[in-house]
Structures are given as C-alpha cells and as structure tokens.
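Colleague: Please find the sequence and the predicted model below.
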Amino acid sequence: MQTTLTSKGQMTLPSAARTRLGLEAGDRLLVTVVDDDTIILKRPSPKPVKALRGLLARPRRALTVEEMDAGVAAHLKEKHGSRSAK
C-alpha cells in the first residue's frame, strides 16, 4: 500500500488498512519514528481506571445500604413502570 503526503503534511491511510484495523474518522493514532526512518502508527492504549480518579465530586456522606436499595428501586420503577421483577 502506498499513500502521498499533502502540502499540509497530511496523508490518507488506504481504505484496506483502515478496514483491516477497524479505524474510523476521528480515531487517534500514535506516531513513532524508529532509527531506520520507519514510521509506526499505533492506537493509544486506553487510559487506566486510575485516570478517572477525582472526576466526580466526593459525596457529602456515604449512603447506607437501605438508601442505595431505595434509590435503585426508585430508578427501576421510573424506568420500567410498575412491572414487578421476575
């Protein structure tokens, strides 16, 4: 497969390569140039779960099991109406 670099420094990854790798518009790739001028394109690894730490505000207090059960029950009732669980 071959591609051409544009004047803006862009290139089109051939369709066969995109299809084989399951790439879609907007996907990000990491570019690495190795010693022999080989260019390696890789998908970045997903961020570890630890990266999510601090994303949400801390609750004022911990909920009791009964409060959690009541919240789940209210959500299910709202989502599914009055149907009973099987």
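Modeller: All right, it came through fine.

Colleague: only C-alpha atoms for contact and neighbour calcs from this point on.
Modeller: Will do.

Colleague: now stretch 31-41, how far from the chain's geometric center?
Modeller: 25 Å (C-alpha atoms, centre = their mean, to the nearest Å).

Colleague: meant to ask about stretch 66-73, not that
Modeller: So, by C-alpha atoms, centre = their mean, the centroid of stretch 66-73 is 29 Å from its chain's centroid.

Colleague: which residues of the protein fall in strands?
Modeller: 30-33, 39-42 (DSSP state E).

Colleague: which helix in this protein runs the most residues?
Modeller: In the chain, taking DSSP state H as the definition, the longest helix is helix 65-80.

Colleague: Below is an additional structure, to be compared with the one above:
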Amino acid sequence: MASATVTSKGQVTIPVDVRNQLGLSVGDRIEFIQNQETGRYEIVPATRSVTALKGIIRKPAKPVSIEDMNAAIAAQGASAR
C-alpha cells in the first residue's frame, strides 16, 4: 500500500506507483471526489485530451468574421473602463 506525508503547507507527494497507475505526469491536475456511500475521498485525474473536448461548444449559427470579433472585443474593453 502506498502512503504519503502531509507537509506543513498541506502538500503531498503522490508516490510514483500511484502516479503511474493514474497516468499522471508533471503539470497534470487531479480532483478529490468524496464518495457519498463511504465518506472517503477518491483521487482522479482531471486532465482531458483536446479530442475529449469536442462538441462542448456548439458552432455559431452564422460564421463570425475577424472584424466582428475585433468590434466585440473593443466594445467590451470600452465598457470595462
């Protein structure tokens, strides 16, 4: 069984065996999810591949031109001042 120690800053080093099983590498994010049945927390990778994001945002009804985008950015910037 893998174990780790919590530092005074609340940090934990995930053991290499656990990182390998989860497929984690430098810069990856993880999520702590509480299992409602057991009350225990589960650690799951929070990283997704770009292909997994396909379809999250639908295509606009009509194409947006660069000029329209620049105008929208300028309008938003002007209203923020």
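Modeller: Good, I have the coordinates. All values reported here derive from a predicted model rather than from experimental measurement.

Colleague: Can you calculate the TM-score here?
Modeller: The TM-score (TM-score structural alignment, normalised by the length of the second structure) is 0.53; 58 aligned residues with a C-alpha RMSD of 2.8 Å.

Colleague: ok, back up a step: corresponding residues in the second structure for the longest helix of the first structure?
Modeller: Correspondence between helix 65-80 of the first structure and the second structure is not established for any residue, with TM-score structural alignment as the criterion.

Colleague: Point out the one among the strands of the first structure that comes closest to Leu21 of the first structure.
Modeller: Go through the strands of the first structure one by one with C-alpha to C-alpha and the one that ends up closest to Leu21 of the first structure is strand 39-42, at 10.2 Å.

Colleague: Tell me which of the strands of the first structure sits nearest to Thr12 of the first structure.
Modeller: Each of the strands of the first structure was checked against Thr12 of the first structure via C-alpha to C-alpha, and the shortest separation belongs to strand 39-42, namely 12.8 Å.

Colleague: which residues touch the closest one?
Modeller: Applying C-alpha atoms under 8 Å, 6 or more residues apart in numbering, the set of residues contacting strand 39-42 of the first structure from outside is Leu29, Leu30, Val31, Thr32, Val33, Val34.

Colleague: Repeat the analysis, applying 10 Å as the threshold.
Modeller: Contacts to strand 39-42 of the first structure, defined as C-alpha atoms under 10 Å, 6 or more residues apart in numbering, come from residues Arg28, Leu29, Leu30, Val31, Thr32, Val33, Val34.

Colleague: sorry, back to before: what would the strands of the first structure look like in a markdown table with distance to Val49 of the first structure?
Modeller: What follows is the strands of the first structure, written out as a markdown table (distance: least, C-alpha to C-alpha, whole Å):
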| stretch | distance to Val49 of the first structure |
| --- | --- |
| strand 30-33 | 20 |
| strand 39-42 | 21 |
